[in-house]
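> got a sequence here, can you build the structure:
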Amino acid sequence: MTPGASPAVEPVVGEPAAVADLGSERALLVADVHAGIEVGLRYERGVELDSRAAERRERLCDLIAETDADRLVVLGDLAHRIAAPEGDEREELVELARAVTDRVPMTLVEGNHDAGVAEAFADDLDVIGAGGGILGDGSRGANGASPRGDTGIGVLHGHTWPDPALLDADVVCMGHEHPQLRLEDAVGGSRVERAWLRGPLDPAAFVEGDEHAPSEPPELVVFPAFNERSGGTWINVDGQSFLAPFLPEALPSGDAYLLNGTRLGDFRRI
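Below is the predicted model of the structure:
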């Protein structure tokens, strides 16, 4: 999965995760962990599911080891419920944060489910605000991001309009959408597949009211959800709306890819 020139963000084949070179650090990036989703579904919908908390935690730790990462970056929605974490959800988050930070530092890009998490775990995590930031070497700002122009990896969740500084990145990574596809076989059966979206970013659609137009716009990478139970945006089902205020307009010619790296072509034509 390598459109164009050598990308700074490389997906891990078969996984909803990618690796980014930040100079002195190698970062593992994931989006939409939605820890505590079983608690949330029970509370919100009365749905009873066995907890996969241990599996999520082990998958993250295994990926950190397999990719030789120096840092874990979560592109928003580390937690599921939109409130301060409590009970079983908080316990899952405590154990997850401890397991990760015993191995590497952890950065959370604040998502729409993370206000309570960012505050409750401020001593354990580096937090980047909802508008996003640019990761890399050098001194870090108050929001956990490096000054623009360092290594060019922009990060945000995607639920709100981005910081215009992200247009100076080489690649912008986001979550929030949970892109997924419904694929049918020759006998009429169907299956759900999580997907990546990737392509040139349209600056005019990406930033609200900003006139900044870089000569070489960044590449936009929309991550699949790490949590397979979290649903998402159907990109090949008629009538499906995107969640981010700048999509799909900010990705006018993006391609879709399966987790195994299969390129499906323009996501608008699948």
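> contacts and neighbour counts: CA atoms only from here.
Noted.
> the longest strand along the chain: which residues count as buried?
Longest strand in the chain by number of residues, with DSSP state E as the criterion: strand 190-200. Residues Glu193, Arg194, Ala195, Trp196, Leu197, Arg198, Gly199, Pro200 are the ones in strand 190-200 that count as buried (16 or more other C-alpha atoms under 10 Å).
> to compare against the first, here's another:
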Amino acid sequence: MRDDPNRPSPGGTSPSAHVEPVPGEPAATATIVGERLLLIADYHAGYEAGLRYERGVEVPSHAPDRRERLLALCERTQPDRLVVLGDLMHSIGDPGGAERGELEVLFESFSADLAVTVVKGNHDGRIETWLEDSHDIDATVDIVSGRGIAFSDIGVCHGHTWPDPAVLERDVVCLGHEHPCVRLTDEVGGSRAERAWLRGRLAPAPFRERSDYEGVSWLEHADESPPRVVVMPAFNDLVGGTWINVAGQSFLSPFLPDGLTDGEAYLLDGTRLGPYESV
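Below is the predicted model of the structure:
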């Protein structure tokens, strides 16, 4: 059954919507009413084929590694539902060739009792034209708008466009698209990039400027706390991303960084780096 993003949370608001990063992995779990979720973002199946076509760069396919990492996460966390926060695939239009093959093998590997929700990202093109109707996939697959969907008190969206108002009415908002990374330097001037989590609270200013958010309670009442926000690292470790601690870097989402307050960065192993601008 497809969740309705405009449906109120069952039984009202829960006392604590909790999104828990999986240690060492670009993934998180959440337990809602009657369901355990595994959340990932920016899988970008077929990325290597895209590099060949777009840039003439030859990179061996990492499709088996991506698949095995995700299947191992499912085995480790035992979710009832896998939620992909956009950009499951890499091409903009219809998936084809290696990309479609990668996704078909991935979904055929899921157990029949796993439900899958795909929030459409800007790279997901016409994914619904074949994925929902594939007869070779046992898992139940729902594909929803990139503006997002609500699961109890957790709202999810891709992040490339403005979220559905119902997403903003939840306690926690999770998104992808940004591929947050930090550049870390050592005492001798060497540097490396690391994928990171970006967490904080939503700031009201950019949302108040949009008429479609009239009626969102925390935007109209200054004494109400805005939702917590979690910007997820990319599952695909080849795609790069926004270096959130480098001056002059532009964010990709239309509501970041202005829509974020008290933002802090964390490495995949849980190391807290502090305010992201000063890492």
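> gap between the longest strand of the first structure and the chain center?
13 Å (C-alpha atoms, centre = their mean, to the nearest Å).
> distance from the helix or strand just after it to the second structure after superposition?
Moving toward the C-terminus from strand 190-200 of the first structure, the next helix or strand (DSSP states H and E) is helix 203-206. By mean C-alpha distance after the TM-score superposition for the first structure, the fitted helix 203-206 of the first structure averages 3.2 Å away from its aligned residues in the second structure.
> and for Ala122 of the first structure, the neighbour number?
12 (other C-alpha atoms under 10 Å).
> over to the aligned partner of it in the second structure. Which of the three states is it?
Counting by TM-score structural alignment, Ala122 of the first structure lines up with Glu132 in the second structure. Remark: Glu132 of the second structure carries the secondary structure label coil [criterion: DSSP: H, G, I helix; E, B strand; the rest coil].
> before we move on, back to that, who does the longest strand of the first structure touch, helix- and strand-wise?
Judged by 3 or more C-alpha pairs under 8 Å, 6 or more residues apart in numbering; DSSP states H and E, strand 190-200 of the first structure is in contact with strand 180-184, strand 219-222, strand 255-258.
> how close does the longest one sit to the second structure?
The one in question is strand 180-184 of the first structure. Relative to the second structure, strand 180-184 of the first structure is 0.7 Å off (mean C-alpha distance after the TM-score superposition for the first structure).
> between the helices and strands packed on strand 190-200 of the first structure, which gets nearest to Pro16 of the first structure?
Among those, the nearest to Pro16 of the first structure by C-alpha to C-alpha is strand 255-258 (9.5 Å).
> three-state assignment of Ala99 of the first structure?
Reduced to three states with three-state DSSP, the structure at Ala99 of the first structure is helix.
> contacts only, for Ala234 of the second structure.
Ala234 of the second structure makes contact with Pro26, Ile40, Ala41, Asp42, Tyr43, Gly176, His177, Glu178, His179, Pro180, Arg195 under the criterion C-alpha atoms under 8 Å, 6 or more residues apart in numbering.
> ok, those residues vs Phe151 of the second structure, which is closest?
Once C-alpha to C-alpha is applied, the member of the contacts of Ala234 of the second structure that ends up nearest Phe151 of the second structure is Ile40, at 14.8 Å.
> look at the closest one and say how many residues are nearby.
Neighbours of Ile40 of the second structure (other C-alpha under 10 Å): 27.
> return the residue of the first structure aligned against it.
Counting by TM-score structural alignment, Ile40 of the second structure lines up with Val30 in the first structure.
> Pro162 of the first structure contacts Asp210, correct?
No. Taking C-alpha atoms under 8 Å as the definition, Pro162 of the first structure is not a contact partner of Asp210, at 10.4 Å.
> and these two? Which one has more around it.
When neighbours are counted by other C-alpha under 10 Å, Pro162 comes out ahead of the other of Pro162 of the first structure and Asp210, with 21 against 12.
> helix or strand right after the helix ranked longest in the second structure?
Longest helix in the second structure by number of residues (criterion: DSSP state H): helix 63-77. Using DSSP H and E, the helix or strand that follows helix 63-77 of the second structure in sequence is strand 81-84.
> where in the first structure does that next one fall?
Aligned using TM-score structural alignment, strand 81-84 of the second structure spans residues 71-74 in the first structure.
> re the thing from before, would you mind getting the average deviation of the longest strand of the first structure from the second structure?
Looks like 0.7 Å for strand 190-200 of the first structure (mean C-alpha distance after the TM-score superposition for the first structure).
> before we move on, the earlier item: so which of the helices and strands packed on strand 190-200 of the first structure comes closest to Asp68 of the first structure?
Set against Asp68 of the first structure and scored by C-alpha to C-alpha, these come closest in strand 219-222, at 21.7 Å.
> who's in contact with the closest one?
170-175, 177, 179, 196-201, 251.
> need the max-distance pair from the residues you listed.
Asp170 and Pro179 (22.1 Å).
> verify the stated contact: Tyr43 of the second structure with Leu88.
Yes. Tyr43 of the second structure is within contact range of Leu88, at 4.8 Å (criterion: C-alpha under 8 Å).
> quick one, which of these two is more surrounded?
Between Tyr43 of the second structure and Leu88, counted using other C-alpha under 10 Å, Leu88 has the larger neighbour count: 25 against 22.
> residues contacting that one?
Leu88 of the second structure neighbours (C-alpha under 8 Å, 6+ apart): Ala41, Asp42, Tyr43, His44, Ala45, Val118, Lys120, Gly121, His123, Asp124.
> next, format those as JSON lines and append secondary structure.
Output for the contacts of Leu88 of the second structure, formatted as JSON lines (three-state DSSP):
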{"residue": "Ala41", "secondary structure": "coil"}
{"residue": "Asp42", "secondary structure": "coil"}
{"residue": "Tyr43", "secondary structure": "coil"}
{"residue": "His44", "secondary structure": "coil"}
{"residue": "Ala45", "secondary structure": "strand"}
{"residue": "Val118", "secondary structure": "strand"}
{"residue": "Lys120", "secondary structure": "coil"}
{"residue": "Gly121", "secondary structure": "coil"}
{"residue": "His123", "secondary structure": "coil"}
{"residue": "Asp124", "secondary structure": "coil"}
